[in-house]
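In: this one's structure only:
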């Protein structure tokens, strides 16, 4: 849905006024996948689903146009991007050369700050041997690899196509190519996963020597193949008690190896290893979301692009940003998001943000052992992290 041929008119002045004072991140969405994983509800498409309506080349041309319009919309007040994150989908499918070209367009349009963090996701099975070296030469500083599990039957339930040991090998290849910062993604609680399966996955993660791990409980999303299998009774739904026990095991093993939690689902070997791009989301900073279905945020205004790659490209061909919808967050909206995001972080929730009723509930959570008071902040305990969503709901409902 084209919204304007004048990119500068898209955002109200209060949104633009935030640009000089906040870091700017750029998220680029690559919508292509070789196959569709059964648990995934992301905005992704296989070649068969797209047919001739879109290709990596047409996507790249449209993306370059969007980034040019983004630079116009943000000029002259935006700082150069301090973080870039290319996600998907499967960014590695478009190859290191095109990923480098994407980064080149960002440099030319919105700009890239000195010392910027530049991340791409990758399916471990996709890259040829020279892939990671080419990324380093292009200016990427960080790689995130989708490992999920090393148990073949767990990968089969998830419809993952990579071989169980490939993620560790890819992490080592990335390290050999000069990457200091490498993340492995895990999913736990898949139907059929045993304690031994999870232990083996953690062994492999630690053996890979990465400095960052993201571990997510399996969520059965409506509309996915996995949801249909659960509904038909082919596989059982994830068990909450099992998920809690698995989380505790993950935290124990990772913490024992020197990877400390800094957000409920993320562990890093130190501050330099933390994902600065994701910290920008959690801190409420500005980011431009580019690509089909990408979401962005500037100064309390959130927007999202047309989802289908063909519709996305058509909007840009007409000279307009491909914005499908947007919302201006109210003061109450922003307050709720601060609570929701800060509670999940190791530095905790700033208690000075809370009203009297909210503060009373926060202190009740501390009394119940769900958190501790660290200076003027509420920091979740291990038990509190298992109930983080409930803590958010309790505090927010008291406002």
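Out: Great, that's in hand. Computed from a prediction, not measured in an experiment: that's the story for all the values here.
In: going forward, measure contacts and count neighbours with C-alpha atoms only.
Out: Noted.
In: residue ranges of the helices in the stretch 101-250 of the chain, please?
Out: For the stretch 101-250 of the chain, the helices defined by DSSP state H, counting those that start in this stretch cover 131-138, 152-158, 166-176, 195-208, 225-231, 240-256.
In: what does the first one contact?
Out: Residues external to helix 131-138 that are found in contact with it (Cα atoms under 8 Å, 6 or more residues apart in numbering): 95, 96, 97, 99, 100, 103, 173, 174, 177, 178, 179.
In: which among these gets closest to residue 276?
Out: residue 179 (15.7 Å; Cα to Cα).
In: ok, residue 179 to residue 124 distance?
Out: 15 Å (Cα to Cα, to the nearest Å).
In: what about the spatially most central residue of the chain, distance to residue 117?
Out: Taking Cα atoms, centre = their mean, the centroid of the chain lies closest to residue 278, which sits 6.5 Å from it. Distance of residue 278 to residue 117, given as Cα to Cα: 11 Å.
In: tabulate the contacts of helix 131-138 in JSON lines, adding columns for distance to residue 130.
Out: Supplementary listing: these in JSON lines, determined by distance: Cα to Cα, whole Å:
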{"residue": "95", "distance to residue 130": "10"}
{"residue": "96", "distance to residue 130": "9"}
{"residue": "97", "distance to residue 130": "11"}
{"residue": "99", "distance to residue 130": "14"}
{"residue": "100", "distance to residue 130": "13"}
{"residue": "103", "distance to residue 130": "18"}
{"residue": "173", "distance to residue 130": "9"}
{"residue": "174", "distance to residue 130": "10"}
{"residue": "177", "distance to residue 130": "9"}
{"residue": "178", "distance to residue 130": "12"}
{"residue": "179", "distance to residue 130": "13"}
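In: report all helices and strands that the longest strand seen in the chain contacts.
Out: Scanning the chain for the longest strand, with DSSP state E as the assignment, gives strand 112-122. With contacts taken as 3 or more Cα pairs under 8 Å, 6 or more residues apart in numbering; DSSP states H and E, strand 112-122 sits against strand 81-88, strand 142-148.
In: in addition, the following structure is provided for comparison:
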């Protein structure tokens, strides 16, 4: 089942945010993103703890009504920001995630996109992305999205090896991936392929097969994430009972090194520890917004938002979310105010993962003194440090948490 929401302070029914102050006062100079969570899946994958629901788990919520509920939250959000004293900002990026957004009819995704544009407006060159499973779209569906203004699609490929997909309980046929990539490119969409490595039973040769399959499709962007076994998932229970073996940290490290080498040889540069692109113009600008500290509003059950100094999260279940929206109340279940110390910790944690994003002159005196040691230990690139930028080496990316501990 989905993981629990964090603890926090109660959120008011009107959703109003504290008056802009400190970091919040500079909101007008930060990009504003919109995340739309679509919490529906045909089946629940055994490794997944995302806030998603199959048809039998909806308990009163109606999938067909969801897009209108999401539109209601967009309009509610614009009013909240206005009444809380935040100057209007156009949306720089939109990301439809899930779940499987493309389980909804294309016309419903388009309807939500048009509502976002009508509510907030779009910045010039706005990036508009949806996630999709390879078995949830066809050429006509993707063309409809492109015609409506979508610019990117991120396919959950995960692996090219049927046995690995079976362990993950993914339902798509890997042989369909070349078709969906071609259809997306023909529609004029940028393409990202998302991979998971370290699945129980996956060998280094299996992983190389997946990397080779990705490179053969020439996507614009590749994400490669190590499998994390989340408490409460079916996979965690299988590992605990001995049905499958836990992922090996050493093997996952070898797999990351193999991904870096294979993708690098094929012309992909890493720009965040788990993300590779063909150049700056094909990076995921929406996800970069999270890492570099921009603001965003998260629409939908369980979505998180971050504006100014305030972070909040919505009720989890689609039925509870629908009830809040029908009543004209905030769907927020709780929130927290980010103090200066927490903000600094999160800033270093996130920026250090992004190539060249953390400036040495933005660090405190003690952290700056650590940089020389990190270079000597082979964790930070010395050449970029001379330019005042912290860029992790390959070894540093494998030990990113240790780098953060030394800088904080």
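Out: The structure has been received and is ready for your questions. Quick caveat, the model's predicted, so the values are computed rather than measured.
In: make a markdown table out of the helices and strands packed on strand 112-122 of the first structure and add distance to residue 268 of the first structure and mean neighbour count.
Out: Converted to a markdown table, these look like this (distance: least, Cα to Cα, whole Å; neighbours: other Cα atoms under 10 Å):
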| stretch | distance to residue 268 of the first structure | mean neighbour count |
| --- | --- | --- |
| strand 81-88 | 17 | 23 |
| strand 142-148 | 13 | 24 |
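In: okay, those strands in CSV with distance to residue 62 of the first structure next?
Out: Listed next are those as CSV, based on distance: least, Cα to Cα, whole Å:
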stretch, distance to residue 62 of the first structure
strand 81-88, 16
strand 142-148, 24
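In: to residue 22 of the first structure, which of these lies closest?
Out: Per Cα to Cα, nearest to residue 22 of the first structure of those: strand 81-88, 10.2 Å.
In: and the helices of the stretch 101-250 of the first structure as JSON lines, adding distance to residue 326 of the first structure and mean neighbour count?
Out: Below are the helices of the stretch 101-250 of the first structure laid out as JSON lines (distance: least, Cα to Cα, whole Å; neighbours: other Cα under 10 Å):
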{"stretch": "helix 131-138", "distance to residue 326 of the first structure": "33", "mean neighbour count": "19"}
{"stretch": "helix 152-158", "distance to residue 326 of the first structure": "33", "mean neighbour count": "18"}
{"stretch": "helix 166-176", "distance to residue 326 of the first structure": "37", "mean neighbour count": "20"}
{"stretch": "helix 195-208", "distance to residue 326 of the first structure": "39", "mean neighbour count": "17"}
{"stretch": "helix 225-231", "distance to residue 326 of the first structure": "29", "mean neighbour count": "17"}
{"stretch": "helix 240-256", "distance to residue 326 of the first structure": "34", "mean neighbour count": "16"}
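In: make TSV out of these and add distance to residue 381 of the first structure.
Out: What follows is the helices of the stretch 101-250 of the first structure, written out as TSV (distance: least, Cα to Cα, whole Å):
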stretch	distance to residue 381 of the first structure
helix 131-138	38
helix 152-158	30
helix 166-176	31
helix 195-208	22
helix 225-231	32
helix 240-256	12
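In: which one, of these, ends up nearest to residue 35 of the first structure?
Out: Residue 35 of the first structure lies closest to helix 152-158 among the helices of the stretch 101-250 of the first structure, at 11.6 Å (Cα to Cα).
In: circling back to that earlier point, out of the helices and strands packed on strand 112-122 of the first structure, flag the one nearest residue 266 of the first structure.
Out: When those are ranked by proximity to residue 266 of the first structure (Cα to Cα), strand 142-148 comes first, at 12.4 Å.
In: okay, and the closest one goes to which residues in the second structure?
Out: Aligned using TM-score structural alignment, strand 142-148 of the first structure spans residues 152-158 in the second structure.
In: the matching stretch against the first structure, how far on average?
Out: Taking mean Cα distance after the TM-score superposition for the first structure, the mean distance separating stretch 152-158 of the second structure from the aligned residues in the first structure is 0.3 Å.
In: and that stretch, how far from the chain's centre?
Out: 12 Å (Cα atoms, centre = their mean, to the nearest Å).
In: what does stretch 204-224 of the first structure give?
Out: 12 Å.
In: what do you get for stretch 356-376 of the second structure?
Out: With Cα atoms, centre = their mean, you get 27 Å for stretch 356-376 of the second structure.
In: relative to the second structure, which residues correspond to stretch 59-69 of the first structure?
Out: The aligned range for stretch 59-69 of the first structure is 66-76, by TM-score structural alignment.
In: check the fit of that stretch onto the first structure and give the mean distance.
Out: Using mean Cα distance after the TM-score superposition for the first structure, the mean distance for stretch 66-76 of the second structure is 1.2 Å.
In: quick one on the thing from earlier: report the buried members of the contacts of helix 131-138 of the first structure.
Out: When those are checked for burial by 16 or more other Cα atoms under 10 Å, the buried set is 95, 96, 99, 100, 103, 173, 174, 177, 178, 179.
In: shared neighbours, residue 278 and residue 117 of the first structure?
Out: Counting by Cα under 8 Å, 6+ apart, residue 278 of the first structure and residue 117 have no common neighbour.
In: still on that earlier bit, give me the contacts around the match of strand 142-148 of the first structure.
Out: 127-134, 165, 174, 177, 184, 189-197.
In: ok, how many other residues are close to the closest residue to residue 68 of the second structure other than its chain neighbours?
Out: Leaving out its chain neighbours, the residue that sits closest to residue 68 of the second structure by Cα to Cα, 6 or more residues apart in numbering is residue 112, at 7.7 Å. Per other Cα atoms under 10 Å, the neighbour tally for residue 112 of the second structure reads 21.
In: which residue in the first structure aligns with residue 112 of the second structure?
Out: Here residue 112 of the second structure is matched to residue 102 in the first structure, going by TM-score structural alignment.
In: please enumerate the strands of the second structure.
Out: In the second structure, the strands defined using DSSP E lie at 32-38, 91-98, 122-132, 152-158, 190-197, 221-226, 269-272, 275-277, 295-299, 304-307, 310-314, 332-337, 358-359, 389-390.
In: any idea which of these gets closest to residue 377 of the second structure?
Out: Here strand 389-390 is closest among the strands of the second structure (Cα to Cα), at 13.9 Å.
In: can you check which part of the first structure the closest one sits on?
Out: Going by TM-score structural alignment, strand 389-390 of the second structure sits over residues 377-378 in the first structure.
In: average gap between the matching stretch and the second structure?
Out: Mean deviation for stretch 377-378 of the first structure: 1.8 Å (mean Cα distance after the TM-score superposition for the first structure).
In: and for residue 243 of the second structure, the neighbour number?
Out: So residue 243 of the second structure, with other Cα under 10 Å, has 10 neighbours.
In: quick one: contacts for the nearest residue to residue 338 of the second structure once chain neighbours are set aside?
Out: Nearest residue to residue 338 of the second structure in three dimensions, chain neighbours excluded: residue 309, at 5.3 Å (Cα to Cα, 6+ apart). Residues in contact with residue 309 of the second structure (Cα under 8 Å, 6+ apart) are 21, 22, 23, 24, 337, 338, 339.
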